[in-house]
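**Q** test case, fold it:
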Amino acid sequence: MFLTKKKYSIILFLMLILLIFTLNISAQNPQMNGPVEEFKVQKQLNSSIIFILIVIALLLVLFVWEPMPISLLALLVPIILTIFNQYSKLSVEDSLSGFGNPATITVMAMFVFSAGIQRSGAVQLLGDRISQITGKNPKRQIALISIFTGSTSGIINNTPVVAALIPMVRELGRKTNVSPSKLLIPLSYAAMLGGTVTLIGTSTNLLASQVSERMLGHPFSMFEFSLLGIIVLIIGIIYLLTVGFKLVPARLEVEDDLTDEYEVRAYLTEVLVGEDCNFVGKSFEEITEDKELDYDIIRIIRNGKQFMEPLNAKTVRVGDHLIIRARQDTLLELTRSKGMKTLPEMVVDDDAIEQPLAGETLVEVVVPAHSFLVNKTLKEINFLERYNCNVLALRRGEELTHQKMEDYRFQPGDLLLLLATEKTLARLRKNNNFIIDREYDPNLFDQKKMYISLAILVFFISTVSLGLLPVAIAALSGAFLMAFSGCINKNDFFDAIDWDVYFLLSGLIPMGMAIERSGTAAYIAVNINNLTSVLSPVFILMVIYLLTSLLTNLISNNASVLLMLPIAVGTAEQLGINPFAFVITTTFAASAAFASPVGYQTNLMVYSSGGFKFRDFIIAGAPLQLMMTVIVPLLVRMIWGF
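**A** As a prediction, the model looks like this:
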């Protein structure tokens, strides 16, 4: 059975409960200062606060166990807040405000920006140069990958940067005999850290800017926290080259053949159809309908000609050779009951499976978080007929499966090994629902589109930095110019947008407003401030960072920043210190999902590509998480002061 996130989620959830319990104990501590005690009396639990706390708890449980995509779960928020508006203190307009929120619009436009730059081939081309510089030195590879990824993620969304670089990184590892696993976690961590350098590096920053403007009248400027972001990025890279280098495991061995990497050899066999075979005279559709054992017919060889999916209309004849995917015990039962003869001389490797003349090739495909495959099975989406290809194996993290794949329910980051025709491969390249792994084509680079897309990006950054246009309007203008100039196909404009993120943000933005208006933020802030009897304000800031980063590892960066910012601002106001320092700290903490593969999209993307276990992220990421819990608040205090 595949490893799920349940055990890890329980651990983090218990840690969160323990912290909250500590805060509640401190709330009963009589040794607290006068102003906080006075505020606590004015902010006792009431029906509104209890209601909001129940909704928050419900969301956390649903987001952790994920009975359906969290983007759909987020739509419950405006529904609940409107129905129970006497407790949420929000009007209908407030509950629906997330759908037209400037931050939501900006994030959507940035997806188009990133797609335009990515599809010019610029990121892939520059990334490919790394292999020419680093040679076979893994530390040098990590350093350049981290520097390049971190700097690029500061100016375009970090998710497509990682999507573009995963194939390059895996191919680099293969060429230099370095396990791709050693390079992929640094790729993801550097993308997260680089996203904190500028306002547009990640959707988290844009959301936090909007909340900061609403609560403090202080939105982020383009380079407001760049100094802090650069320092944090450098510290992260140093960690990855020292402690992290020892902690990141080499899960995947360097294999020249995909068949070896996916252990296909033990599951593919060539059989000969004899005169007494039960399949003779039956169509493949009939065989499939009557199938009792777990096997798939991958290919038919007849008179020297190769045929692959779709095979349904073909009829089995005497003398046909069938390539069958099945376990050995299943194959023995199949040959015994159906009257077929195995041909053990078949050599299973990439060259044997791929048929260049027929245009068939092996390809790895990553399922991104926004893919329509998520939470669906091959059977439900009619995958084989839709894409005219065979699925030979599936990988989730360290686990491989070759059985019962039709009923396998996909999750973000899953890796598929496909046997596909060139026509199918061309379709997959254009399809946003897949990331083609281990593929880099220099011909994809379009110099003209690269210059135009970069010029549009400079236009966007300049207008926002100089205050000539609001961020949302500048972003919309840039997205329009990307389509108008042809940097992104007009038909692909809406496909470039991650609609899951749109609905997630739209649903959760009013939750942050409800936390603030119901008094919940003030109530929680008072309980946190009771720790001032034993902790100084900078340690309170560390507690805020730790709580936010725990939530990020549990749910997502956007959800955690929207839930925690009102609490952080309320805490600062009750302490009587600079609330903007708390906003910055919370924003950085929301982009610090180092200890989990499920809290941040880039971690999910490398999870299966690197063959990682859940605990690999805990072992490699927890020390960095704790380091940043101390370092970021101290740096924030130095730069912004209390």
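**Q** going forward, measure contacts between C-alpha atoms and count neighbours the same way
**A** Will do.
**Q** ranges for the strands of the stretch 101-250 of the chain?
**A** Along the stretch 101-250 of the chain, no stretch is classed among the strands by DSSP state E, counting those that start in this stretch.
**Q** kindly report the same for the stretch 401-550 of the chain.
**A** 415-421, 435-437.
**Q** the longest one - contacts with which helices or strands?
**A** Right, the one you point to is strand 415-421. Judged by 3 or more Cα pairs under 8 Å, 6 or more residues apart in numbering; DSSP states H and E, strand 415-421 is in contact with strand 360-366, strand 389-396.
**Q** if we can go back for a sec, now for the strands of the stretch 401-550 of the chain, which one comes closest to Ala622?
**A** strand 415-421 (25.3 Å; Cα to Cα).
**Q** now tabulate the strands of the stretch 401-550 of the chain in a markdown table and tack on mean neighbour count and distance to Thr259.
**A** Shown next, in a markdown table, are these (neighbours: other Cα atoms under 10 Å; distance: least, Cα to Cα, whole Å):
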| stretch | mean neighbour count | distance to Thr259 |
| --- | --- | --- |
| strand 415-421 | 24 | 9 |
| strand 435-437 | 23 | 15 |
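**Q** same list (those strands) but as CSV, adding distance to Ala474.
**A** Below are the strands of the stretch 401-550 of the chain laid out as CSV (distance: least, Cα to Cα, whole Å):
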stretch, distance to Ala474
strand 415-421, 37
strand 435-437, 29
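**Q** I'd like the helices and strands packed on strand 415-421 as a markdown table, with distance to Thr198 and mean neighbour count appended.
**A** Shown next, in a markdown table, are those (distance: least, Cα to Cα, whole Å; neighbours: other Cα atoms under 10 Å):
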| stretch | distance to Thr198 | mean neighbour count |
| --- | --- | --- |
| strand 360-366 | 28 | 21 |
| strand 389-396 | 33 | 23 |
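**Q** looking at these, which is nearest to Ile619?
**A** Proximity to Ile619 (Cα to Cα) singles out strand 389-396 among those, at 18.6 Å.
**Q** pipe the helices and strands packed on strand 415-421 into a markdown table and attach distance to Thr552 per row.
**A** As requested, the helices and strands packed on strand 415-421 are exported to a markdown table (distance: least, Cα to Cα, whole Å):
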| stretch | distance to Thr552 |
| --- | --- |
| strand 360-366 | 23 |
| strand 389-396 | 21 |
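**Q** another one to check against the first:
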Amino acid sequence: MNALLVQHGPMLWVFGLLAACVACFVANRPRMDVVALIALVGLVLGGTLSVGEALAGFAEPSVILIAAFFVIGGALVHTGVAYRVGDWLVARAGNSETRLLVLLMLAVAGLGSVMSSTGVVAIFIPVAVGIAARLQVPAARLMMPLAFAALISGMLTLVGTPPNMVVSGELVRFGAAGFAFFDFTPLGALILACGIGYMLLARRWLGGGATAAARSRPRRRLRELAQHYRLLDRARRLRVNDDSPMIGRTLGELQLRARYGANVIAIERERQFGQQMLTTAANREILAGDVLLVDFARPDLDIASFVAEMRLQERAFRNDYFTDLSRELGLAEVVVPPESALIGKSILDLRMRSQRGINVMGLRRNGQPVEDVLNEKLRLGDTLLIAGSWKSIRLLHTQAHDFLVLTLPAEIDEAAPAARRAPHALLCLALTVGLMISGVVPNVIAALIGCLLLGALRCIDMDTAYRSIHWQSLILIVGMLPFATALQKTGGIAWIVDGLLGLTGEASPRALLALVFGLTAVVGLFISNTATAVLMAPIAIGLAQQLGLSPQPFGMTVALAASAAFMTPVSSPVNTLVIGPGNYRFGDFVRIGVPFALLVGVLCVALVPLLFPF
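**A** Below you'll find the predicted structure:
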């Protein structure tokens, strides 16, 4: 026994640490990144690895590549590209649930192939819930297809999910060729097509009922807030004609609010890359062709006479007007608290636009709208509807002595601070992908070039870039990567490979692929797909090398199986996100997810060797 411990003690220590990590991952106590760091320290203190070997993950190119694409995905959100895809989906879906499901899965998979799938699901949940309500279909019929498409997005490109990059890095570390950017695409596209067809059939079993969240009052959107204060009854969209006396003058010079009670809320202006929404400021100059959103706050104003005098042309409100408006302009409800400096003063007296960058759009007192918004003296408990840039809206929280924020519309979660930089963000993404495909520079350098260009073109700022990185995932990878080295040094990988070979005997390589897929998928039920890839990649690659086979089909199988987390609501964060909106039970994922995971497994075993021969 003592001799056995001496001979295999280091390997048993590594397996013990690994088992403890898996147990902590399953229990989710403590956090996964903390567990990984504790294990890293344990490998050093146990004498298994040197400090350099244990910390090598911090210099791993795949880790830097993952961080860079978190930033690129953050830039797509920051510039509004992701939300524009949602707008396109709403416009194209019409009243067809089938078309909506197909377009939703395509859009989510496409975006998720270059940015965080969890972030994509968070963006599309309110979009899908809103459309489901409009079509009067249960949200449950869309939430699971949304989650499945997000998981499949990880099978479309090298950067679709961290496990792909982890496996590619392991292949390189074992001396094999890593994966190219589009190596995953043929299989991923086929799986996506199968997934869409499968969900079109399976949606009939996703009836779902009314959730507690659905029964509770949702956050109102901009249009609802505007209706609540009768803003839509007073507001007009007015185009500035070429002979208007307003042209070339600033809002401060025109004094439209003081002279006419005409409060300019926003300005629509044509730009090279489309229409732009501008917030109002005293020094904002009016140009010919501008379309003004004007709130006529004075009830006695003859609007027709004003329009004629200023040589304006009335325009209708488009269906998507408030969606476009929300990219730059926000609304919020605030209440006047005790001892506020606003009490006893009128809106005109306060000069809110020049001093605070906000417009007061509506006033309610004792639950009823007040007609003369501009001249009414404010009282304790009055509720104001205010408009301004999202930055100004957020700053209201720091002015609690004068305002108490009651309602922030749902669009504040969708505001794109750098919306006008969207074309630049798409150009940077295209350049990054092009560099990765061409192989002119290493993948990680291509991604870093993309990040630097995004920063230089102001598509994302440093604070947002750092916030967009999912540090928990990176630390988890860095902490778990040393296990591959530790298992290799102590003979653990050889021991596992021998055990697998003993189970399979003279089985064909395809049977081994099936075993690898099944084992990876089962491990992925209990721990994150990233941790699953970190653990399974060296085992699968070692198995291939032991048999004298190419490691690439085995690595590809691990990557695809790690993303096939369809079977339980806790096997992936995207599944967890849709439980509430879809009102799902644990069994719903088992009933729908297990057959699809088996289908994906069959496709992988059948097709991976055709693309990556043994």
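**Q** give me the TM-score for this pair.
**A** Superposed pair, TM-score by TM-score structural alignment, normalised by the length of the second structure: 0.67. Supporting alignment: 447 aligned residues with a Cα RMSD of 3.3 Å.
**Q** thinking again about what came up before, out of the strands of the stretch 401-550 of the first structure, which is closest to Thr149 of the first structure?
**A** The nearest among the strands of the stretch 401-550 of the first structure, by Cα to Cα, is strand 435-437 at 17.5 Å.
**Q** closest to Val123 of the first structure out of the helices and strands packed on strand 415-421 of the first structure?
**A** strand 360-366 (18.3 Å).
**Q** elements contacting that closest one?
**A** If contacts are counted by 3+ Cα pairs under 8 Å, 6+ apart, strand 360-366 of the first structure sits against helix 350-353, strand 415-421, strand 435-437.
**Q** 6 Å - rerun?
**A** Judged by 3 or more Cα pairs under 6 Å, 6 or more residues apart in numbering; DSSP states H and E, strand 360-366 of the first structure is in contact with strand 415-421, strand 435-437.
**Q** contacts for the shortest one next, please.
**A** Right, the one you point to is strand 435-437 of the first structure. Under the contact criterion Cα atoms under 6 Å, 6 or more residues apart in numbering, strand 435-437 of the first structure has outside partners 167, 364-366.
**Q** format these as JSON lines; extra columns: distance to Thr152 of the first structure.
**A** Listed next are the contacts of strand 435-437 of the first structure as JSON lines, based on distance: Cα to Cα, whole Å:
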{"residue": "Pro167", "distance to Thr152 of the first structure": "17"}
{"residue": "Glu364", "distance to Thr152 of the first structure": "25"}
{"residue": "Val365", "distance to Thr152 of the first structure": "24"}
{"residue": "Val366", "distance to Thr152 of the first structure": "22"}
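**Q** Ala27 of the first structure: which of the residues you listed is nearest?
**A** The shortest gap between Ala27 of the first structure and any of the contacts of strand 435-437 of the first structure belongs to Val366, at 47.5 Å (Cα to Cα).
**Q** between the strands of the stretch 401-550 of the first structure, which gets nearest to Ala191 of the first structure?
**A** Using Cα to Cα, the nearest of the strands of the stretch 401-550 of the first structure to Ala191 of the first structure is strand 435-437, at 17.3 Å.
**Q** the strands of the stretch 401-550 of the first structure: which one's closest to Arg214 of the first structure?
**A** Across the strands of the stretch 401-550 of the first structure, closest to Arg214 of the first structure is strand 435-437 (Cα to Cα), at 37.3 Å.
**Q** sorry, back to before: so which of the helices and strands packed on strand 415-421 of the first structure gets nearest Ala455 of the first structure?
**A** Nearest of these (Cα to Cα): strand 360-366, 30.7 Å.
**Q** what angle separates the closest one from strand 389-396?
**A** Counting by axes from the mean of the first three to the mean of the last three Cα atoms, to 10 degrees, strand 360-366 of the first structure lies at 40 degrees to strand 389-396.
**Q** how far does strand 360-366 of the first structure sit from the chain's center?
**A** On the basis of Cα atoms, centre = their mean, to the nearest Å, strand 360-366 of the first structure sits 21 Å off its chain's mean C-alpha point.
**Q** now Leu90 of the first structure: how far from Phe642 of the first structure?
**A** Applying Cα to Cα, to the nearest Å, the value for Leu90 of the first structure to Phe642 of the first structure is 32 Å.
**Q** who's more crowded, those two?
**A** Between Leu90 of the first structure and Phe642, counted using other Cα atoms under 10 Å, Leu90 has the larger neighbour count: 22 against 17.
**Q** what sits closest to the equivalent of Asn489 of the first structure over in the second structure if chain neighbours are left out?
**A** Asn489 of the first structure maps onto Asp461 in the second structure when the alignment is built from TM-score structural alignment. Nearest residue to Asp461 of the second structure in three dimensions, chain neighbours excluded: Gly455, at 6.1 Å (Cα to Cα, 6 or more residues apart in numbering).
**Q** do Ile70 of the first structure as well
**A** Phe63 (6.0 Å).
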